[in-house]
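1. return a 3D structure for these sequence lines:
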Amino acid sequence: MSNIIISGLTKCFETPTGSIKILDDIDLTIKEGEFVCLLGPSGAGKSVTLNCISGFLTPTSGSVVVDGTPVVKKRPHYGYVFQQPRLLQWRTVAENLRFALRGETGRASPGEDEKIRSVLDLVNLTGYEDFYPHQISGGMQHRVGIARAYIRNPGLLLMDEPFGALDEITARKLRSELINTWMKDQRTVVFVTHDIIEACFLADRIVIYTPKPTRIASIIDVDLRRPREYGSAQMHDVESKVLEVFEKTMKEFMDADAA
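-> Below is the predicted model of the structure:
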């Protein structure tokens, strides 16, 4: 498990017409084993935040520290789950996972077969080792993507709207499976979403982002026991609270923009 300390994080991108500020002085601490959702409108810098945590992007100013080490000095040991599964279509499920295991060295590592069996069992895909991506459903492909993130045993999982392109029935099933998997060892998770219901179902805390240049509008604790039930009175209360803050944030932004 990993802890994350984000201090004064600002990220700008240079364009032919000038600098664009995406993140503006973000401060956020994420505890070991915590499941945190970043919730905000499209283009608010949620994925940029993930990429600064991973070390893929360098902050313009401020810092990101994971387990006591700045990511600009050493990238953390993390697993990344993308919006699309991004599987290698010419490799089987097991071969996709084996490729991930060998990603850093290009060489075989001890116990590969056992690690593959274990992680497939974790995401309920035992028996699908020899299937190719086109032979399994979209939801199952997303489970392979989660298995790929887990297979190198990271303490930190970064998840970028992994269920955003799925129908709601499939997404709900995968959210439940994700939480069941996470509850077995409670790794630190930073999960990007623009879906209020999804955030309330998954998160220990919800970080609400403003439109860019992005700041944190509010952080809401979700003090509900798991497993959570869609449509329950408790879930409805949290969803209403988050929606109220989100709508207020968007209204303030639009009013300021109009002025």
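2. from here on, contacts and neighbour counts on C-alpha atoms
-> Will do.
3. tell me the spacing between V119 and I146.
-> 9 Å (CA to CA, to the nearest Å).
4. then D185?
-> 15 Å.
5. now show me the structure for the sequence below, then we'll compare the two:
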Amino acid sequence: MFLITAVSAAQAADFSHLQQASVTFRRAGKRYGDRQVLSGVDLHIESGEVVAIIGPSGSGKSTLIRLINQLENLSEGEIFVDNRPTAGLSGAGLRQLRSRIGFVFQQFNLYAHLTALHNISVPLQVVHGWKKAAAQQRAHELLVHVGLADKASHLPSQLSGGQQQRVAIARALASSPQIILFDEPTSALDPEMIGEVLQVMKSLAQSGITMIVVTHEMQFAREIADRVVFIDGGEILEVASPARFFRQPTHPRAQRFLKKVLDPLHQDFFS
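-> Down below sits the predicted model:
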């Protein structure tokens, strides 16, 4: 079970102003040369839904979410955001799509030469055309929300891994996206730092924004997600509520996966 660090009321994230959007995959696939990474993906994610994508390493989880904002390009099939096709977008159309979708990476991807505040405000100025004062005000508000107001002037090298990831989450939220994608956001963190990031994500999930989270944190998926999507070999093998998936997974591969990854002390998942 993960640990949640205590945060004060002033630090608790309030993202209630964020909007929502749906995502639909229709027979979506991705190939690298002769290697099929994803195949025949059919999945609809409702507006405001929190979906956890889980499965073994190399199963196609990260590729699945990177297709949504075209960090990877589809090889076949279609993806829709709010019933609008995303295939073939470029230029202003692609920029508009990406402005609606926040992305949080495994390795933070912060600019080493910029402070925490400037890591959030500068992209708003350069990419979205915000005025400097407005961008910095927005950055400060988000740092308050993720409990890092006192770290605004710190460089990434002066922050812990958990703090860097919280800055990255704030940056992803800066343009008020309708969807936020997480690609294993705690995988690069020491165990003692995971809780502070999960706490921010938990607050965000309660706000109603659409969240798609690739994660190895089974307890987080169980407690926060509306649905769990299990992927292996580039195919979706099971989609279920956390209550059913963690207690009675139906696909044999999902059963084997859970028995392998869950701590023996927590076998009540199956009880």
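6. superposing both, give me the TM-score.
-> TM-score for the superposed pair, counting by TM-score structural alignment, normalised by the length of the first structure: 0.81. Supporting figures: 231 aligned residues with a CA RMSD of 2.4 Å.
7. just to revisit the earlier point, between V119 and I146 of the first structure, who's got more neighbours?
-> Taking neighbours as other CA atoms under 10 Å, V119 of the first structure and I146 compare with I146 leading, 25 against 22.
8. for the alignment partner in the first structure of L189 of the second structure, give me its contacts.
-> Under the alignment defined by TM-score structural alignment, L189 of the second structure is paired with L166 of the first structure. Going by CA atoms under 8 Å, 6 or more residues apart in numbering, L166 of the first structure touches G138, G139.
9. what about the helices in the stretch 1-150 of the first structure?
-> Taking DSSP state H, counting those that start in this stretch as the test, the helices found in the stretch 1-150 of the first structure are 46-54, 93-101, 112-122, 138-150.
10. nearest to S240 of the first structure, of those helices?
-> S240 of the first structure sits nearest to helix 46-54 of all those, at 21.9 Å, using CA to CA.
11. what range in the second structure matches the closest one?
-> Going by TM-score structural alignment, helix 46-54 of the first structure sits over residues 61-69 in the second structure.
12. what segments of the stretch 151-259 of the first structure are helices?
-> 168-185, 196-202, 233-258.
13. the shortest one aligns to what range in the second structure?
-> When helix 196-202 of the first structure is aligned against the second structure using TM-score structural alignment, it corresponds to residues 218-224.
14. got the buried residues for the matching stretch?
-> Using 16 or more other CA atoms under 10 Å as the test for burial, stretch 218-224 of the second structure gives M218, Q219, F220, A221, R222, I224.
15. farthest pair within those residues?
-> M218 and I224 (10.0 Å).
16. what's near enough to touch the closest residue to T188 of the first structure other than its chain neighbours?
-> Spatial nearest neighbour of T188 of the first structure, excluding adjacent residues (CA to CA, 6 or more residues apart in numbering): G33 at 4.1 Å. Residues in contact with G33 of the first structure, defined by CA under 8 Å, 6+ apart, are M1, S2, N3, Q186, R187, T188, V189.
17. how much space separates G33 of the first structure from D204 of the first structure?
-> 10 Å.
18. same question for V48 of the first structure.
-> 21 Å.
19. quick check: H140 of the second structure touching D150?
-> No - between H140 of the second structure and D150 there is no contact under CA atoms under 8 Å: 9.8 Å.
20. between these two, which one's more packed in?
-> H140 (21 against 10).
21. report the contact partners of the counterpart of the more buried one in the first structure.
-> In the first structure, H140 of the second structure lines up with R117, judged by TM-score structural alignment. When contacts are counted by CA under 8 Å, 6+ apart, R117 of the first structure touches T126.
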